[in-house]
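> sequence and predicted model, in that order:
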Amino acid sequence: MKTMSKLMTATAVVAMTAAGAASAKELKYAHFQAADLSSPKHAAALAFEACVEGKTSGSIDVQIFPASQLGGGSEIMEGLQLGTVQMAAIHDGPISAVYKPFSVLAMPYLFDDQAMAWSVMDGEFGDALAEDMLAQTGIRNFGVADNGVRNFTNNVKPVAEPADMEGLKMRVMTAPVWVTLVESLGASATPVPWPELPGALQQGVVDGQENGVTNIVNASLYQHQKYVSLDGHVFSWHAYLMSDAFFQSLNDDEKSAVEQCVEISKTIHRGMTAAQDANATAILSEKGMEVVPVSPEQKAMFRAAAQPAVREYIVGEIGADWPDRLDAAVEAYKAQ
């Protein structure tokens, strides 16, 4: 009888576990970096999965889809709006194509360092941008982590000042503001979706591109690029986005778990990416690239050429309100 009782108990536990798994809320989490712990987005995603499933006792089943498995940026943004993708860590370009005010963050040569950039994005400015995005798109932005300080690379010649950009064919993200940035410096710009970038470089469709150290290494772009110029033109972002319809379907404890675990993931993501940016010269030299330093005087030349043109474009697209708010946030940080 005791044996039978134990068997019945074990069967009941298995049945309850199976029932719990069947009723768990599925959270499809998309990102585009490789499924490798050296990839900041994937390391952060795995931390989020463990954190959420632990805090909710498995009532949320996090399923991670790395390396653009669910599609490119446009497809993921559409999926978030339709609810076919519940969550994503996605970069600036595709976000700006759906929610235009996000393009204000493409303003070049604006932030001095990560401390300034994080403070602005974690403060009133970042909160206001997220609230407006939710209202306009139905996509909830929990916050941002680093997509890396963007630098120019190419396979033709060293670039140390704007005049060196003349004649280069540069890949940019699929949002018009990036075309304006590159063309203001004298190069021609070709929008190419992220999954297609390595092939475009290998085949010579474009001469170069602009990205942070993490993405250059993660996608092995260094295999097709000889020169990298450390101009640091834009602090690029990955936003932690969720379908608001999915978020509202969660109970209060599950919502709290998601919010807490995003904060943990964001911190991991920022730290890994910022460390790679800080060691850009060593990392990229080791990969065989020729690192071209850009002096403060040369960076000022880039700023003078690019910032007015990009600002004019952004104001033409979204008005002056968001650019003015961003300028004010930067000035408030400097005044501390």
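Great, that's in hand. Residues are numbered from 1 along each chain as shown.
> from here on, contacts and neighbour counts on C-alpha atoms
Fine.
> where along the stretch 101-250 of the chain do the helices fall?
With DSSP state H, counting those that start in this stretch as the criterion, the stretch 101-250 of the chain has helices at 114-122, 124-137, 176-184, 197-202, 213-218, 244-248.
> what's in contact with stretch 191-210?
Contacts to stretch 191-210, defined as CA atoms under 8 Å, 6 or more residues apart in numbering, come from residues 68, 72-73, 150-156, 168-175, 179, 190, 219-221, 224-225.
> repeat that with 6 Å
150-155, 169-174, 224 (CA atoms under 6 Å, 6 or more residues apart in numbering).
> and S243, how far from A275?
S243 sits 30 Å away from A275, going by CA to CA, to the nearest Å.
> and V85, by the same measure?
Per CA to CA, V85 is found 30 Å from A275.
> which one of the two has more residues nearby?
V85 (22 against 13; other CA atoms under 10 Å).
> for the more buried one, which non-adjacent residue is closest in space?
Leaving out its chain neighbours, the residue that sits closest to V85 by CA to CA, 6 or more residues apart in numbering is G79, at 4.8 Å.
> can you tell me the element the one you found falls in?
Secondary structure from DSSP states H and E places G79 in helix 73-82.
> in that helix, what's buried?
For helix 73-82, burial by neighbour count (16 or more other CA atoms under 10 Å) applies to 73, 76-77, 79-81.
> tell me the one of those residues nearest M289?
M289 has its nearest neighbour among the buried residues of helix 73-82 in G73, at 27.9 Å by CA to CA.
> residues contacting the closest one?
So G73 contacts P94 (CA under 6 Å, 6+ apart).
> cool, the one 4 residues further on as well?
Residues near M77 by CA under 6 Å, 6+ apart: none.
> and here's the other structure:
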Amino acid sequence: MLKTLTKSLMVASILASAPLAAAWAGSHAINLRATANSNENDEDYDGLVVFKNYVEQASNGAITVELFIGTQLCSNGAECLQGVADGSIDIYISTSGGASGIFPFVQVLDLPYLMADDRVAEKVLENDTEFMKTMKQKVLENSQGSIRLMTVGNTGGWRNFANTKRRVASPSDMEGLKIRTVVADLPQELVRALGASPTPIPWPELFTSFQTGVVEGSKNGITDIMGMKFPDAGLQYVTLDGHAYMGALWFMNNEQFSGLSDDLKRVVIDGFYQLQQATFASPKRKSIQAYQDFAAGGGDLYVPTPDEKAAFKEAAAPVFDWFQSNVDGGGDVYNALLASVEEAEAEIAAERGSDLE
């Protein structure tokens, strides 16, 4: 009796999954080439591992994901995004600075002091918000339909000011410091607004630049600071102002995505959701040990008071006008971000109120 029941259940299961299996089996196997210009200790890698595992299992092997970590396929944002556009790369993750040469409006993620914490940022970056819809539409339009923005996750927590010289508790403490930035315009404008000197330096050269005094500070998350051993190069002061959420933009070749069946599109979309959640969580866990190690090594961690943080935001005010005036599409994404932040804050306040009842 038990054997008969087991056999019946197996047959029922096979028949139930047959239409989906047949649909996938009838198409050629799909291999997605995904790259991240980082390393296996990075949040980007954590996200890709989760994405690969989910997509391969949920598609029953109809999709395979091949990971290229580092510079095997491309070495910088412009080169990698060109690879996505022409189809030699299927999936690529970039910081806002890395993608700004192709999509200048993504620098909106570097506008300072707009999102208060992780809870706000994670709501704002949900796929159905006004901000994300606007960003996705602009990426498609500006790439002539060749590149699709799939999701925005996190790559290192929050940007904080760090330096080799002194504790920074107010904008006046930034005066004269040479701060490393990426080549993107907005981070340089922010550093100037705070009275420091922006100095674009390639990431691999930053350790030596701290040692030699070419730069005296940077805008990084603690996991990057400790992962690159910057305290050994003299970086001993970190101000936890959390001026920008370190957004990770995940792009995909639009032709590859559009050519998938609806079932496989859903698998890929859900895979990017899993990836996003993994990158949200990874920096929170890794930063605990990173902060402990920084302090144990003699590093100075300073948390600005609310009044001090307000002073930083006030000093940075010219950056908002600059962004809207000088970045094509900047006003649209800026207004969409403000609207989504306001909505997120209202939702969170309601949720907290409900929990307190």
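Received it, and whenever you're ready, just let me know what you need. Everything numeric in this text was worked out from a predicted model, so none of it was measured.
> need the TM-score between these chains.
Once the chains are overlaid, their TM-score stands at 0.85 when taken by TM-score structural alignment, normalised by the length of the first structure; 312 aligned residues with a CA RMSD of 2.2 Å.
> quick check, Y54 of the second structure in a strand?
No: counting by DSSP: H, G, I helix; E, B strand; the rest coil, Y54 of the second structure is not part of a strand but helix.
> how about it, what's its match in the first structure?
Alignment note (TM-score structural alignment): Y54 of the second structure maps to C51 of the first structure.
> what's the closest non-adjacent residue to its match?
In space, C51 of the first structure is closest to C261, 5.8 Å off (CA to CA, 6+ apart).
> is the counterpart of that neighbour in the second structure in a helix, a strand, or coil?
With TM-score structural alignment as the criterion, C261 of the first structure lines up with G271 in the second structure. What three-state DSSP gives for G271 of the second structure is helix.
> give the contact list for G271 of the second structure.
Residues near G271 of the second structure by CA under 6 Å, 6+ apart: 51, 54-55.
> try G148 of the first structure
Neighbours of G148 of the first structure in contact, by CA under 6 Å, 6+ apart: 212, 236.
> distance of it relative to G186 of the first structure?
Applying CA to CA, the value for G148 of the first structure to G186 of the first structure is 23 Å.
> and if you look at P323 of the first structure?
According to CA to CA, P323 of the first structure and G186 of the first structure sit 24 Å apart.
> again with R303 of the first structure
Here the distance between R303 of the first structure and G186 of the first structure works out to 13 Å (CA to CA).
> please apply the same query to D164 of the first structure.
Relative to G186 of the first structure, D164 of the first structure is positioned 8 Å away (CA to CA).
> equivalent analysis for K6 of the first structure, please.
Look at K6 of the first structure and G186 of the first structure: by CA to CA, they are 77 Å apart.
> so between these two, which is more surrounded?
Using other CA under 10 Å, the more surrounded residue of K6 of the first structure and G186 is G186, with 18 against 11.
> the more buried one matches what in the second structure?
By TM-score structural alignment, G186 of the first structure lines up with G195.
> wait, isn't its match in contact with E175?
Yes: here G195 of the second structure reaches E175: they are 4.7 Å apart, a contact under CA atoms under 6 Å.
> tell me the centre residue of the second structure?
Of all residues in the second structure, the one closest to the mean position by CA atoms, centre = their mean is A248, 1.5 Å from it.
> now, of the contacts of G271 of the second structure, which are buried?
Buried members of the contacts of G271 of the second structure, counted by 16+ other CA under 10 Å: 51, 54-55.
> need those in TSV (columns: distance to Y291 of the second structure).
Output for those, formatted as TSV (distance: CA to CA, whole Å):
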residue	distance to Y291 of the second structure
F51	28
Y54	31
V55	34
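> from the residues you listed, pick the one nearest G298 of the second structure.
Distances from G298 of the second structure to those, taken by CA to CA, are shortest for F51, at 37.9 Å.
> gap between the match of G186 of the first structure and D307 of the second structure?
Distance, G195 of the second structure to D307 of the second structure, by CA to CA: 19 Å.
> for the first structure, which segments count as strands?
25-30, 60-65, 87-91, 139-154, 169-172, 188-191, 208-211, 227-243, 290-292 (DSSP state E).
> next, count neighbours for whichever residue in the second structure pairs up with N218 of the first structure.
Under the alignment (TM-score structural alignment), N218 of the first structure maps onto G227 of the second structure. Other residues near G227 of the second structure number 11, with proximity taken as other CA under 10 Å.
> repeat that for E141 of the second structure.
Number of residues near E141 of the second structure (other CA under 10 Å) recorded here: 13.
> which one in the first structure is aligned with it?
Aligned counterpart of E141 of the second structure in the first structure: A135 (TM-score structural alignment).
> let me see the contact set for that match.
Going by CA under 6 Å, 6+ apart, A135 of the first structure touches no other residue.
> at 10 Å what do you get?
By CA atoms under 10 Å, 6 or more residues apart in numbering, A135 of the first structure lies in contact with D244.
> how much space separates it from G319 of the first structure?
As judged by CA to CA, A135 of the first structure and G319 of the first structure stand 18 Å apart.
> now swap in V120 of the first structure and tell me
According to CA to CA, V120 of the first structure and G319 of the first structure sit 20 Å apart.
> which one's more surrounded, those two?
V120 (22 against 13).
> now do the contacts for that one.
Counted by CA under 10 Å, 6+ apart, V120 of the first structure has contacts 111, 114, 126-127, 326-333.
> of the residues you listed, which is the most crowded?
That'd be A329 among these, by other CA under 10 Å, with 21 neighbours.
> give the contact list for the equivalent of that residue over in the second structure.
The alignment partner of A329 of the first structure in the second structure, by TM-score structural alignment, is S340. Shown in contact with S340 of the second structure (CA under 10 Å, 6+ apart): 120-121, 123-126, 129-132, 334, 346.
> go again using 7 Å as the cut-off
Contact analysis of S340 of the second structure by CA atoms under 7 Å, 6 or more residues apart in numbering lists 124, 129-131.
> tell me which of the residues you listed you also see in the first structure.
Contacts conserved in the first structure for the contacts of S340 of the second structure, using both residues aligned by TM-score structural alignment, their matches' CA atoms under 7 Å: 124, 131.
> reformat the contacts of S340 of the second structure as CSV; add distance to Q107 of the second structure.
What follows is the contacts of S340 of the second structure, written out as CSV (distance: CA to CA, whole Å):
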residue, distance to Q107 of the second structure
V124, 16
T129, 18
E130, 17
F131, 13
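> distance of A34 of the second structure relative to Y45 of the second structure?
With CA to CA as the criterion, A34 of the second structure and Y45 of the second structure are 10 Å apart.
> what's the neighbour count on W203 of the second structure?
With other CA under 10 Å as criterion, W203 of the second structure counts 12.
> ditto for A115 of the first structure
10.
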